[in-house]
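Engineer: kindly return the folded structure for what I paste below:
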Amino acid sequence: MSESAIADFVTTFIPDTATHAEPVRGRVVMSKRQIVLVTSDDRVVVPLEGVFDVKHASAPGDLAKFFEDTVTIGYERDGQKHVAVVEGGGDTVDRFVTLVFKALLNGTTVYAKHPARRGGRITDESFDTADLFLVPDAVELRGATSARIVVSTVTHFERLERDVGGSSRPLLSVRHVGDASAVTTELALDSSRRMNILGRFLRLQYAQLKQDLGDATLSDDEVEALVAIYSTGPDVSLAGVLGVDVSHLTMLLSDLEEKGFVVDENAIEHGSTGPASQARQGTVELTSLGQAAVSEHLEDVNN
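Structural biologist: Model (predicted):
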């Protein structure tokens, strides 16, 4: 490849399910314009402008005998549709999937209404243009409409038909938790291909968080503590808000940290580790899993 590679790793893959019955070993090289699957005797080019779907999940059907997890890339080239399947386990492939979504979506112009709803109330906001970017743990809108959709706070999304600029068109309606309340953002993209990819990105992140939540257990006290962390500022005493003594709060925060729902930002900054303590009450932050737990709780309350 003549252009700079932003991903380059060795794994097992099926370059094209129409021409390869079994996986082969080779290199996956990605630039800003294409993905190239290279084997000892072949080279398959996947143009990013032709990618219409990306899935990262357990291997489907007959492929399960070859892979546990896969990244499936549907793409069009020379007027024909193709499917490539890449072995999907490990941090390297996770980063590759993120890079693919960013390459496909970053900088895309969208028509956005934010918020279209606040709680159950329809707002009088109108659609305006923005540029869409994927950033760590969030979808950002930058432009005339500015918004940040933290993926872990998304509680529902669906495709709808709405009047945008005088004509009916499909859009993605995303309900998420804003400043302690549920809001809905509506996004319309000119490209149905990119609309599908954005929906796939949200479904992928949403499914993973729901699975992680399903694998975890939280007591009522722990849920209450997570909501208090979300709702209060750094200068507010969590012990006072929760009506517990400091020793009990320390135990709650320590358990939540061990389960992956909170992190001590002060400890990270100073390179220290260990259980939650009284001194860190103002620095404790929700992880993406903690935000997802709060979102699910608030959604249950609102319903």
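
Engineer: alpha carbons only for contacts and neighbour counts from here, please
Structural biologist: Noted.

Engineer: which of the helices or strands spans the closest residue to residue 118 other than its chain neighbours?
Structural biologist: Across the structure, with C-alpha to C-alpha, 6 or more residues apart in numbering as the measure, the residue nearest residue 118 apart from its sequence neighbours is residue 183 (4.5 Å). When elements are assigned from DSSP states H and E, residue 183 belongs to strand 182-189.

Engineer: ditto for residue 266
Structural biologist: Taking DSSP H and E as the criterion, residue 266 maps to helix 265-269.

Engineer: residues of that helix that come out buried?
Structural biologist: Counting neighbours by 16 or more other C-alpha atoms under 10 Å, one finds that the buried residues in helix 265-269 are 265-267.

Engineer: and this one, so I can compare the two:
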Amino acid sequence: MSEGERKLMDDRGQYLQAATDGRDIQDADWTQCRIVLTTKRIVLIADEKQVIPLTDVDDVGGRFDVNQNAAGVANYVTLHIDDDVMLLRAPEQEAFETDLYRAFLDNTLIYVQHPAVKGGVVQGTEWQRAKVKLTDEAIKLAVADGQYVTIGRDDIGDVETDERTVDGAERRIFEVEHTDSEDRSVETHITGEGQQITILEAILEEGVERNRANLDLSPTEQQIVMALHTGVSPFDIPDFVDEDVREIEEIFDRLIELDVIETIRERTEVEMTSRGRQVASEEMGSQ
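Structural biologist: The predicted structure follows:
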């Protein structure tokens, strides 16, 4: 390995050459190999050795189901290298993809606006440079002003994109909704240069899918979640969605189980007993 190069992963795996020189390979099949990933290259060792410098990779992520051999596999990562397309898979696919994204992103500098939005209110914060570190659980950002921002990869609620001028250049912006250290809904806006945009998009899309995979909300449940997010009181929800209180309480219980909402304070519902009515009557009679 070259000076400063570190090995991130060395494991068995498979690759499928899905396209060469812009031409799809219809009869492509998976080849067993050893995958060695470093901070500078991907090495595939089978009957022959292929070396792919990370700087040659133009795009990462997204499915490329060139045939049934590819379509029949649940998870793989797609590499676009000029006019070639390579699919890779490993026994621990999520860990492999995290290591691959780390190889591209770790310790690079991107642009960050945090918090861009807090509690639904635009904050007017300035763009700053931030150093990136990726873990299995989070995207960690060390911002130039001393902030340390953590975006949990299981905590990405939504990602919108926009085009804006940052540092004198028109850039693609990712508006990432998540929660901060005090469990408040915030948006962190991030962007980068060249290859960074491709990798950030793949990581953020995967984070959104992690959340979607765990949820199957009904239209009423979706309406309730959006109402709570925009500040409607939980006590006003029955009138807001025109549902019975008991039905809303059952929905709240389900949303709590799904970790979509949490209980802050229990409200005790009471009614008078016969003894209570007697006490009240005596009290009223004494006035």
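
Engineer: which residues outside the strand holding residue 183 of the first structure are in contact with it?
Structural biologist: 109-119, 169-177, 195, 299 (C-alpha atoms under 8 Å, 6 or more residues apart in numbering).

Engineer: let me see the ranges of the helices in the first structure.
Structural biologist: Taking DSSP state H as the criterion, the first structure contains helices spanning 91-105, 192-215, 220-231, 238-242, 246-259, 265-269, 288-302.

Engineer: in the second structure, what range does the helix holding residue 266 of the first structure match?
Structural biologist: No residues of the second structure are matched to helix 265-269 of the first structure when aligned by TM-score structural alignment.

Engineer: show me what the residue nearest to residue 118 of the first structure aligns to in the second structure.
Structural biologist: Using TM-score structural alignment, the equivalent of residue 183 of the first structure in the second structure is residue 186.

Engineer: how many neighbours does its match have?
Structural biologist: 21 (other C-alpha atoms under 10 Å).

Engineer: next, work out how far apart it and residue 119 of the second structure are.
Structural biologist: In this structure, residue 186 of the second structure and residue 119 of the second structure are 6 Å apart, going by C-alpha to C-alpha, to the nearest Å.

Engineer: could you do residue 175 of the second structure as well?
Structural biologist: Separation of residue 175 of the second structure from residue 119 of the second structure (C-alpha to C-alpha): 14 Å.

Engineer: which one of these two has more residues nearby?
Structural biologist: residue 175 (20 against 14).

Engineer: what about the spatially closest residue to that one that is not a sequence neighbour, neighbour count?
Structural biologist: Once flanking residues are discounted, residue 175 of the second structure sits nearest to residue 189: 4.5 Å by C-alpha to C-alpha, 6+ apart. By the other C-alpha under 10 Å criterion, the neighbourhood of residue 189 of the second structure contains 22 residues.

Engineer: likewise for the one 4 residues further on?
Structural biologist: For residue 193 of the second structure, the tally of surrounding residues (other C-alpha under 10 Å) stands at 13.

Engineer: for it, which residues are in contact?
Structural biologist: Under the criterion of C-alpha under 8 Å, 6+ apart, the contact list for residue 193 of the second structure reads residue 110.

Engineer: now with 10 Å?
Structural biologist: When contacts are counted by C-alpha atoms under 10 Å, 6 or more residues apart in numbering, residue 193 of the second structure is found next to 109-111, 169, 171-172.

Engineer: show me just the buried residues among those residues.
Structural biologist: A residue is treated as buried here by neighbour count (16+ other C-alpha under 10 Å); on that basis the buried members of those are 109-111, 171-172.

Engineer: just these now: which is nearest residue 162 of the second structure?
Structural biologist: Closest approach to residue 162 of the second structure among these (C-alpha to C-alpha): residue 172, at 5.8 Å.
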